[in-house]
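Participant: Just to be clear, the model below is a prediction. Sequence and coordinates:
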Amino acid sequence: MALPMPISILEAIGIVQKGVALYKTIRKKPEEIAAVGRRMQDLEFYLSELQALVDDKQRNPLPNLRPEQTQRIGTVISDIRVDAGDVYEILCIWDSAGSFQKVLFTVGRNPRRLDELNSSLEQRRQDLRDILQLMGLFALKPPSETRPTSPAAPTRADYGVIFVDPFNLGRSKVAEGYMKLIREWTVRTGGAFKVKFAHSAGMLVRDRSDCVDFIESLPGRMVVNGVAKEANAMAMASLFDNKYFDYTFKPGIRASMMKRAHRTDAQSQSRARGITQNIFKTYDYILVFTGREYERLLLLKKGLLQAHGPSIAPASKGRIIHLGAYLNKKGKPNDIADARKDENEDVSRANWNTTTSQIKLAVKAFLKNELGWQQPERGAVPAY
């Protein structure tokens, strides 16, 4: 389906790519020129991600968007085309003359114009990030009449899921544990569950991470210095210390999430772990809790693709999803923040209960919308 917009994504990509190609050939450039060039590189990546989603015949979300949402995307794409055209003109002048004065003359002798353009490109980047999150949400469950299911089509039951937050102590551990509880509940009551394995990791944890340099090179001056601590006890209590899933499998899952980690690899699985360069080809879904985490993963994916090529992140794997998208029916994701601290920098069990409730709602919605999970009937008791 073609985009019902005044300008196509491909046309915008073409203009941005012209600017990026020229930017890469320029050796000596002031910071003002370098800044807009870097922004253009980011736009190229985000636009390519957006185009890939639109081209996916199985998940094309456009038919599910409201008219105002489609119009918003068109406006952003048009704005990018205009800004990218201005950048390309400036780069052409610099490349031919190497004169900052001539560049300023072209943009109206306004030294602030380049700063304004840089700010505008940054806003377009944020707009694209929001659009990708929106499109990802509406690609989750397209209308049944647009995608009939063939009875002969094989059903996958080997999906891999990983939850990522900064330090792999609270939210990601809660989500991993909850996914495992749901799996046992579903399978032991005779239902189908398509997730074969669920893990969690911390983007800022050094232990067992082989992409520290990539992460620390991302915008934002992130430092990967998190140590391999055990799961937050209060977070785990908010998940396990209640009447829910009060069956024989619950203690075993809790124990596996809380193991001490100083002897064998099997015992160390519950400790905080960093992410690896293979994350985008090992897992089908990478689930995050905030817009910042979503953007960091996108940028990491971009860096790994540039360093290693397409094999490091196959198109069919490593789909990044903002879990908070399931908490807002209007399409703009709600961040699922870490449990709120009080004035003494302490976190109460009540605050963790609130955060855990949000995570549980979002995880169940993900399973239902993306993988067609059917919740066991009320009162269903596991057979073993």
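Facilitator: That came through fine.

Participant: can we go C-alpha only for contacts and neighbour counts from here?
Facilitator: OK.

Participant: Let me know the next secondary structure element after the longest helix seen in the chain.
Facilitator: Longest helix in the chain by number of residues (criterion: DSSP state H): helix 67-97. Once the chain leaves helix 67-97, the next helix or strand it forms, by DSSP states H and E, is helix 100-106.

Participant: residues of the longest helix of the chain that come out buried?
Facilitator: Under the neighbour-count criterion of 16 or more other CA atoms under 10 Å, helix 67-97 has 69-70, 73-74, 76-81, 83-88, 90-95 buried.

Participant: How about stretch 178-197?
Facilitator: Neighbour-count burial for stretch 178-197, counted by 16+ other CA under 10 Å, picks out 178-186, 188-189, 192-195, 197.

Participant: helices or strands next to the longest helix of the chain in the packing?
Facilitator: helix 9-25, helix 31-55, helix 100-106, helix 113-138 (3 or more CA pairs under 8 Å, 6 or more residues apart in numbering; DSSP states H and E).

Participant: got these as a markdown table, with distance to R171 and mean neighbour count columns?
Facilitator: Shown next, in a markdown table, are the helices and strands packed on helix 67-97 (distance: least, CA to CA, whole Å; neighbours: other CA atoms under 10 Å):
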| stretch | distance to R171 | mean neighbour count |
| --- | --- | --- |
| helix 9-25 | 35 | 18 |
| helix 31-55 | 27 | 19 |
| helix 100-106 | 49 | 15 |
| helix 113-138 | 20 | 20 |
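
Participant: what about versus this one:
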Amino acid sequence: MDLGTVLTVVELVQKAIAIYERIDNLPQQMAQLGRRMENLNLFLVRLQNFLVETSKNNKKSKTQLLSGQLDDLRKLLAGIKANAETVYDLFDRYKSGILSRSKDLKFRASWMTQLWFSVVDNSADKVQVIMEDIDQQRSLLRDYLVLMAVEKAYEPTRPGREPEQKPPGTLAAPTKRRPVPSPSPTPPRRDYKILFVDPYNEGRSVVAEALVKLLAQMTQRARGGGDWRIGEVSSAGFFTKRRNQAVEAIDGLDYSERSFKLPWRPGGQAPDSTALAAVFDNKWADFPFKKDIRKEMLGRTSRGVPKDVFARFDFVFVFTIREHDNMVKLKEALLRKEGPGAVPRCKGRVLQLGTYLAQKRGQVREILNPVEGGDSKKNREAWNQQVSEIRTALKGFLKQEMRWVPPDDKDAASVGKKGLESGKK
């Protein structure tokens, strides 16, 4: 990825933000457009900081994008650049009261400018289209930053916080000058929906779903009732046809590599027995509810992704770079076909679960599927290791994104005691 291209895009976006901050008494929709640009800028600056550091240290990230992924990211940046130019022109014309640049027509009073932009020019519809496009671009850009392990590691300094220690020359986002009233305190959400996706919904995705359900029970049944913020957890197979409502879109994807497109399976298969044994046949979370969850997981069969995957779920987890790229491609395809409703704001974040494993900055660990067949003892050992990694990554996600506090030993003991008492009744 060319640093110069990113710097140009960042400069244009920040130029639009600068003029937005100089305009007083903006109509609500225009103000919303300015805030969209500010949010987009945060993600662009993370990418910029990442490229600045790697160029200064003359090193390459271990998560270099493939050629097809780079082409897609360049196209995305070109679209962001075009929108930034349009938004700057819109704010500049509004500030200057310019009706038409080509005809050199200007308004003499600010109220006439507001009238034109709100009624005569039908700009409400035009601005809404731009805002929806920016929302889509920000969502896709965030997915690429996750893939490159950029999102958290190169976060720009925010006003009111201690600045992070950054390498010399690393750039930060401009501080917003426009005062923002403090939002009214709202209770934390407890209805987050998460989906785990692997190719066939028989191994890793089912393991992750089972582990989250176990962690939920341990937290909610702990002494005093732990704070659990996930309302729904499920899993699916990308190349599983049963109950897959995106088969046509998946078949038509422009895959970054030929090997990224796997053969379809019909679905309806039981989970990998060795994988589930690695989850349940041990002393971890050894409480009465564990049997119920095991029975539930053994009774499910493999299924595909729903058509509303990005509108329904807040977080969509995958396990490898290939799976991440395929899921982002599917998001882009559904956006083109279905429009903004396919990916509402702040929904459908595509995350690679290995991002939450302990690692060096700028790296993401892939969680691979253990090789099928061979010695059963070695298969079980491989799944034991994989389950341990998935559980560690899930705990990292819960702590960082859900503000989860793990139950301590006493809390865990109370879980067991409650379970035994309920069993006696």
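Facilitator: Arrived safely. Bear in mind the structure is a predicted one, so any value in this text is a computation, not a measurement.

Participant: still on that earlier bit, just the ones in helices from the buried residues of stretch 178-197 of the first structure, please.
Facilitator: 178-186, 188.

Participant: now the angle between helix 113-138 and the longest helix of the first structure, please.
Facilitator: 140 degrees (axes from the mean of the first three to the mean of the last three CA atoms, to 10 degrees).

Participant: ok, now how distant is the residue sitting nearest the centre point of the second structure from A285 of the second structure?
Facilitator: The centre of the second structure sits closest to R349, judged by CA atoms, centre = their mean, with a distance of 2.5 Å. For R349 of the second structure, the distance to A285 of the second structure (CA to CA, to the nearest Å) stands at 29 Å.

Participant: just Q386 of the second structure next, same as before
Facilitator: Distance, Q386 of the second structure to A285 of the second structure, by CA to CA: 17 Å.

Participant: can you give me the strands for the stretch 251-400 of the second structure?
Facilitator: Taking DSSP state E, counting those that start in this stretch as the test, the strands found in the stretch 251-400 of the second structure are 315-318, 349-352.

Participant: Neighbours of the corresponding residue of the first structure for K331 of the second structure, how many?
Facilitator: Under the alignment (TM-score structural alignment), K331 of the second structure maps onto K301 of the first structure. By the measure other CA atoms under 10 Å, the count of residues near K301 of the first structure is 21.

Participant: list the contacts for K301 of the first structure?
Facilitator: Neighbour list for K301 of the first structure: 280, 313 [criterion: CA atoms under 8 Å, 6 or more residues apart in numbering].

Participant: against the first structure, where does the helix or strand encompassing S234 of the second structure fall?
Facilitator: Assigned by DSSP H and E, S234 of the second structure belongs to strand 230-237. Using TM-score structural alignment, strand 230-237 of the second structure corresponds to residues 195-202 of the first structure.

Participant: Mean deviation, the matching stretch versus the second structure?
Facilitator: Once fitted to the second structure, stretch 195-202 of the first structure is off its aligned match by 0.5 Å on average (mean CA distance after the TM-score superposition for the first structure).

Participant: now that stretch, how far from the centre of its chain.
Facilitator: Computed by CA atoms, centre = their mean, to the nearest Å, the chain-centroid distance of stretch 195-202 of the first structure equals 15 Å.

Participant: what's the answer for stretch 64-83 of the first structure, then?
Facilitator: Here stretch 64-83 of the first structure shows a centroid-to-chain-centroid distance of 21 Å under the convention CA atoms, centre = their mean.

Participant: And R322 of the second structure? What does it align with in the first structure?
Facilitator: The alignment partner of R322 of the second structure in the first structure, by TM-score structural alignment, is R292.

Participant: From K301 of the first structure, how far out is that match?
Facilitator: 14 Å.

Participant: Hmm, S357 and I336 of the first structure touching each other?
Facilitator: No. Using CA atoms under 8 Å, I336 of the first structure is not in contact with S357, being 10.2 Å away.

Participant: if you count what's nearby, which of the two comes out ahead?
Facilitator: Shown here are I336 of the first structure and S357; by other CA under 10 Å, I336 has more neighbours (21 against 14).

Participant: can you pull the contacts of that one?
Facilitator: Taking CA under 8 Å, 6+ apart, one finds 289-290, 323-324, 355, 358-359 in contact with I336 of the first structure.

Participant: Just the closest of those to R208 of the first structure, please.
Facilitator: For those, the closest approach to R208 of the first structure (CA to CA) belongs to F289, at 21.6 Å.

Participant: I'd like to know how many residues surround that closest one.
Facilitator: Neighbour count for F289 of the first structure, taken as other CA under 10 Å: 26.

Participant: could you check the distance from it over to A175 of the first structure?
Facilitator: As judged by CA to CA, F289 of the first structure and A175 of the first structure stand 10 Å apart.
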